[in-house]
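**Q** Provide a 3D model corresponding to the input given below.
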Amino acid sequence: MEFTGGGRLEIRVTSADVGKRVSVRYVTGSGEAGGMFTDAVGVLTSWDDRVLLITRRTGEAVRIAESSLVAGKVVPAAPARRRGPSATFPELARATARAWEPVESEALGGWVLRASDGFTRRANSVLPLGDPGLPVAEALAYARQWYADRKLPAYVQAATGAEGTQELLCAELDRLGWRREVSAEVRIGALAPIGDLDADVSAVRLSRAFDGTWLRRYRRFGEPGPAVRALLTSGPSVWFASVAGPDGVPAAIGRCVVDGRWAGFMAVEVAPELRRRGLATSVMTALARRALDEGASAAWLQVEADNDGARALYDGMGFAPHHHYHHYRWAEA
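**A** The predicted model follows:
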């Protein structure tokens, strides 16, 4: 990482660069007694009261005292990914949203307020994909009341880590008292290699519908209400996969939504006692082959940042991180 100009370290960032991607070097600890150089790369989301706030790709916010800076510069957006499909953040954000349509929604300028009786944060959060037409604080106040009217907690889903994502909004949410509750990666990959995997798909049953036993393996809710069924069947072209289990409950399940060139994989679940036997791979391979038949060529999925087992599986299938998304909850007094 080169910061020098004519052999000297230079600080070539200012408060006028808020909103740009920067790389800085700063001193941690005591600069006079054992301080160490540390680098930070991310979006400069604020520079107030002699403190910089840099939001990294993962959404982690780093606060740096102006006095500790030793070098810094504006850097271009991360280079395009060399493997798998290309995708802009707006395209992918809209495709993922169409695969999980809420029961109720309302547009607020370029924001969408979504509610589904509390089933999943994705379907019960604000999706900000443009200008709300109001100052952000006013738009958030409107959203808080909208969710309060439905007796739901107020959430905002915001993204970091790709060109066009929402680092500035994340910083504003934090400043206004919203707290990040959970984060996940959106990963993308080419679809054909998944369909070409040498997996046993003979036991995988594909269907346009699901039954009560499929829901028993899903286990993401208590008693399934109308919102659960409505959400799971939403999307342009929806497929459900299941592998029969010994007790009448599927040993493995999965869901895939085909939408133009995209195939989105969700709800891939395997019975705990049957994991690491290739069942998840078989389910995804069978769904990928069906999506290829419908003309899809690219795949996406979402995985929580702490799910190491799933991340390893998807690494092996060729999925690479595209961006991170975070759910911010209003921290009520």
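**Q** contacts, neighbours, all on C-alpha from now
**A** Noted.
**Q** show me what contacts A99?
**A** Residues near A99 by Cα atoms under 8 Å, 6 or more residues apart in numbering: S234, G235, P236, V257, G264.
**Q** tell me the secondary structure for the second one?
**A** Spelled out, that is G235. Recorded secondary structure, G235: coil (DSSP: H, G, I helix; E, B strand; the rest coil).
**Q** before we compare anything, build this one as well:
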Amino acid sequence: MTPDSRRLFAALDATWPPARLITDGPWTLREGRGGGKRVSAATANIPVTETDIATAEAGMTTLGQQPLFMIRQQDADLDHWLDAREYSVVDPVVMYLFPVAALADPQPMTAIVPTWPMLAIQRDLWQMAGIGPSRIAVMERAAGPRCALLARHKDTPAGVAFVAADGAIAMIHALEVVPSERRSGVARRAMKAASQWAADNGAEWLALAVTRANEGANALYRGLGMTEAATYHYRLAPGVGP
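**A** Predicted coordinates for the structure are as follows:
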């Protein structure tokens, strides 16, 4: 059975986990510790009222975080209320899904090297792409099967990605290709290797989340046959930079 959006968001939390998940009334709060919006945004567990917003704002302030909400397709009322409070829309995201059997393809070790723990060169490549220690810590918190992929092109480190499994769903995160190696097939080979790793670890589906603004990545995923399975965006408190 194809996973629904609720199952996809659960896999997102499992494979790219915050430092803490906190239930506060109708809300789930995430303690991000500098790991980015995905691990810092609040979400509604049940339909909320406008007066419930203050509870989430207070909880995030207590965590030392700026108020930030993840708005999914079922959160239209919350989106409207936050808009009225001048919360800005940040990073509209699309989540893609694909059966791993349709993409899995063993890649030669000369092209893709799967490792865990991650190697120093992988940390360096992520650092060059702006993915520093706080996001590396997110990867290291993932409790299920996980893997760091090192992509090579012409015997040169060319890219890196993180993939982790939550039952039948594996998610790929932080796929980065060295600028000089883009359009050389590195990302496509990494996706095939991630699907193969997912199949080898019992997953049936490969999923990922990417901003709509990343036109190149969206074109790649659609070209691989991945389909849009869910969307979300963030609402950031007024006066706070993205």
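**Q** pull out the buried members of the contacts of A99 of structure 1.
**A** Taking 16 or more other Cα atoms under 10 Å as the criterion, what is buried in the contacts of A99 of structure 1 is S234, G235, V257, G264.
**Q** quick one: the helices in the stretch 51-200 of structure 1?
**A** Per DSSP state H, counting those that start in this stretch, the stretch 51-200 of structure 1 carries helices over the ranges 89-98, 136-149, 167-175, 192-195.
**Q** confirm that T213 of structure 1 sits in a strand.
**A** No: judged by three-state DSSP, T213 of structure 1 forms no part of a strand; its state is helix.
**Q** identify the residue of structure 2 aligned to it.
**A** Aligned counterpart of T213 of structure 1 in structure 2: I121 (TM-score structural alignment).
**Q** so how far is L149 of structure 2 from its match?
**A** Distance, I121 of structure 2 to L149 of structure 2, by Cα to Cα, to the nearest Å: 11 Å.
**Q** which of the two has more neighbours?
**A** L149 (25 against 12; other Cα atoms under 10 Å).
**Q** ok so, going back, what is the nearest of the contacts of A99 of structure 1 to G195 of structure 1?
**A** Nearest to G195 of structure 1 among these, counting by Cα to Cα, is G264 at 13.6 Å.
**Q** now A271 of structure 1, nearest residue through space, not along the chain?
**A** Sequence neighbours aside, A251 is the residue nearest to A271 of structure 1 in space, at 5.3 Å (criterion: Cα to Cα, 6 or more residues apart in numbering).
**Q** residue in structure 2 paired with the one you found?
**A** Per TM-score structural alignment, A251 of structure 1 is aligned with A158.
**Q** cool, L113 of structure 1 as well?
**A** Counting by TM-score structural alignment, L113 of structure 1 lines up with L29 in structure 2.
**Q** ok, now P236 of structure 1?
**A** Using TM-score structural alignment as the criterion, P236 of structure 1 maps onto G144 of structure 2.
**Q** that match contacts A165, correct?
**A** Yes: counting by Cα atoms under 8 Å, G144 of structure 2 touches A165, with 6.0 Å between them.
**Q** what number of residues lie near the residue nearest to A271 of structure 1?
**A** 22.
**Q** who's in contact with it?
**A** With contact taken as Cα under 8 Å, 6+ apart, A251 of structure 1 is in contact with R217, S242, V243, A244, G245, V270, A271, L274, L279.
**Q** looking at structure 2, which of these hold up?
**A** Contacts conserved in structure 2 for those, using both residues aligned by TM-score structural alignment, their matches' Cα atoms under 8 Å: S242, V243, A244, G245, V270, A271, L274, L279.
**Q** most neighbours among these, please name it.
**A** Result: S242 is most packed of the kept ones among the contacts of A251 of structure 1 (other Cα under 10 Å), 27 neighbours.
**Q** please name the nearest non-neighbouring residue to that one.
**A** Nearest residue to S242 of structure 1, sequence neighbours excluded (Cα to Cα, 6+ apart): I253, at 4.3 Å.
**Q** what helix or strand is that neighbour located in?
**A** Here I253 of structure 1, judged by DSSP states H and E, is contained in strand 252-259.
**Q** what's the offset of that strand from the middle of its chain?
**A** Here the centre of strand 252-259 of structure 1 is set off from its chain's centre by 17 Å, with Cα atoms, centre = their mean, to the nearest Å.
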